[in-house]
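Chemist: Below is the sequence, then the predicted model.
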Amino acid sequence: MIRPIVKDILFLQRKAEKASKKDSSAGRDLVETLESHHEDCVGMAANMIGIGKAIIAIKDGNKTILMYNPEITKTSDTSYDTEEGCLSLFGKRPCRRYDWVEVRYEDENFHKKKSRFKGFTAEIVQHEMDHLEGILI
């Protein structure tokens, strides 16, 4: 189900709770909502659609990756300054991002995975992970 985008700053600043298999429908809704915004969005966290669970969905090229309970386990030694926008916020804001990140997460079937993302995809992951911590750019 495609859900509306939340713009309530107080809700977005809440830290996400751990997701479980009971939250699989929330993951599907997140992917459907992300895909419905394919022209102007490359990643979403569950709180952006009103669900306070640790779930993100990102675009990696033509592929959508759904992650439950993601954790950044390693980062590059190098980082860069950039500007990012967000469907939940107006305008663009400056931020600092690592060149690559390694992430441990559970996939759509709740199997444990570990992946390394670099470049723009790493930037997307970091932005959505900030959402799970209640950090707004």
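Modeler: All right, it came through fine.
Chemist: Only C-alpha atoms from now on, for both contacts and neighbour counts.
Modeler: Noted.
Chemist: How about residue 88, nearest residue that isn't a chain neighbour?
Modeler: residue 7 (4.7 Å; CA to CA, 6 or more residues apart in numbering).
Chemist: what's the distance between the one you found and residue 43?
Modeler: 16 Å (CA to CA, to the nearest Å).
Chemist: Between these two, tell me which one has more neighbours.
Modeler: residue 43 (27 against 17; other CA atoms under 10 Å).
Chemist: circling back: let me know the secondary structure of the residue nearest to residue 88.
Modeler: Of the three states, residue 7 takes coil under DSSP: H, G, I helix; E, B strand; the rest coil.
Chemist: Identify the residues contacting it.
Modeler: Counting by CA atoms under 8 Å, 6 or more residues apart in numbering, residue 7 touches 48, 88-89.
Chemist: Please enumerate the strands of the chain.
Modeler: For the chain, the strands defined by DSSP state E occupy 43-45, 55-60, 63-75, 79-85, 92-98, 100-106, 112-118.
Chemist: Please identify the buried residues of the last one?
Modeler: In other words, strand 112-118. Neighbour-count burial for strand 112-118, counted by 16 or more other CA atoms under 10 Å, picks out 117-118.
Chemist: got another, please set it beside the one above:
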Amino acid sequence: MILPIYIYGHPVLRKMCDPITQDYPELDSLIKNMFETMYHANGVGLAAPQVGKPIRLFVVDASPFAEEEPELGGFKKVFINAQITDRTGEEWSMDEGCLSIPGLTAPVVREDEITITYRDENWEEHTDTFKGYAARIIQHEYDHIEGVLFPERCAPLRRRMLNNKLKKISKGVFEKNYKYVLGK
């Protein structure tokens, strides 16, 4: 089932998300619906707060970047109760966008390598290190469960330049072909 995506300005996007337990109601369905929603909206990642759930859950599929990084072919993962434990490597800038901030992209500097501890959809615990696009996508989605949106990662001047566009987006002035929920 395709879920509505919560848009910039909605308070759920600013919440520090809560960890969940293995018996979280209908977790398998939520994960399946999040992937379906993400694909429908042409995204490569989606965090639970973006569908109105303030919980530490996000999904990613970095396979669209496999042409540039072949190891990302089939890279599809679920992250539950994730904690980034290390950020290393060279910082690099890349334009990022967000399904909760439609029509807006801006350069964001992130580390090239991260180590993260998380549980997968089978509730198995992992500690993995990711590099390149995978690390960037995971950091972006991880920010969501921490209540942080990508414009906050932009340089101060860029943030000021984005303010008017962000205000318009929060009022529903944008074009998207997916269901969404505005803030109250």
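Modeler: That came in fine, so what should we check first? Computed from a predicted structure; not experimentally measured.
Chemist: Quantitatively, what TM-score do the chains reach?
Modeler: Scored against TM-score structural alignment, normalised by the length of the first structure, the superposed chains reach a TM-score of 0.89; 137 aligned residues with a CA RMSD of 1.8 Å.
Chemist: could the strands of the first structure go into TSV alongside distance to residue 124 of the first structure?
Modeler: As requested, those are exported to TSV (distance: least, CA to CA, whole Å):
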stretch	distance to residue 124 of the first structure
strand 43-45	6
strand 55-60	7
strand 63-75	11
strand 79-85	9
strand 92-98	10
strand 100-106	11
strand 112-118	9
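Chemist: What's the PyMOL syntax to select whichever of the contacts of residue 7 of the first structure are buried?
Modeler: Filtering those down to the buried ones (16+ other CA under 10 Å) takes a single PyMOL command:
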select buried, resi 48+88
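Chemist: circling back: most packed of the strands of the first structure?
Modeler: strand 43-45 (a mean of 29; mean count of other CA atoms under 10 Å).
Chemist: what's the aligned residue in the second structure for residue 102 of the first structure in contact with, if anything?
Modeler: Per TM-score structural alignment, the equivalent position to residue 102 of the first structure in the second structure is residue 115. By CA under 8 Å, 6+ apart, the contact set of residue 115 of the second structure is 84-87, 127-130.
Chemist: excluding its backbone neighbours, what's nearest residue 115 of the second structure?
Modeler: What sits nearest to residue 115 of the second structure in space, not counting adjacent residues and going by CA to CA, 6+ apart, is residue 129, at 4.2 Å.
Chemist: Could you do residue 89 of the first structure as well?
Modeler: Distances taken as CA to CA, 6+ apart place residue 7 nearest to residue 89 of the first structure, at 6.5 Å, with adjacent residues excluded.
Chemist: how close does the equivalent of residue 75 of the first structure over in the second structure get to residue 31 of the second structure?
Modeler: With TM-score structural alignment as the criterion, the equivalent of residue 75 of the first structure in the second structure is residue 87. In this view, residue 87 of the second structure and residue 31 of the second structure are 26 Å apart by CA to CA.
Chemist: just the contacts of residue 115 of the second structure now: which is nearest residue 107 of the second structure?
Modeler: residue 87 (18.6 Å; CA to CA).
Chemist: what residues are up against the nearest residue to the closest one once chain neighbours are set aside?
Modeler: In space, and not counting its chain neighbours, residue 87 of the second structure is closest to residue 114: 4.4 Å by CA to CA, 6+ apart. Residues near residue 114 of the second structure by CA under 8 Å, 6+ apart: 84-88, 129-131, 135.
Chemist: can you do 10 Å?
Modeler: Each residue near residue 114 of the second structure by CA atoms under 10 Å, 6 or more residues apart in numbering is listed here: 84-89, 128-132, 134-136, 138-139.
Chemist: likewise residue 97 of the first structure?
Modeler: 75-76, 78-83, 119-120, 122-127.
Chemist: The same query, at a cut-off of 6 Å, please.
Modeler: 79-80 (CA atoms under 6 Å, 6 or more residues apart in numbering).
Chemist: Residue 97 of the second structure -> the first structure?
Modeler: Looking across to the first structure (by TM-score structural alignment), residue 97 of the second structure lines up with residue 85.
Chemist: That match reaches residue 92, doesn't it?
Modeler: Yes: Residue 85 of the first structure lies in contact with residue 92 (CA atoms under 6 Å); the separation is 4.4 Å.
Chemist: ok so, going back, now distance to residue 133 of the first structure too, for the contacts of residue 7 of the first structure, in CSV please.
Modeler: Output for these, formatted as CSV (distance: CA to CA, whole Å):
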residue, distance to residue 133 of the first structure
48, 12
88, 15
89, 16
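Chemist: neighbours around residue 25 of the second structure, how many?
Modeler: Close neighbours of residue 25 of the second structure, defined as other CA under 10 Å, add up to 10.
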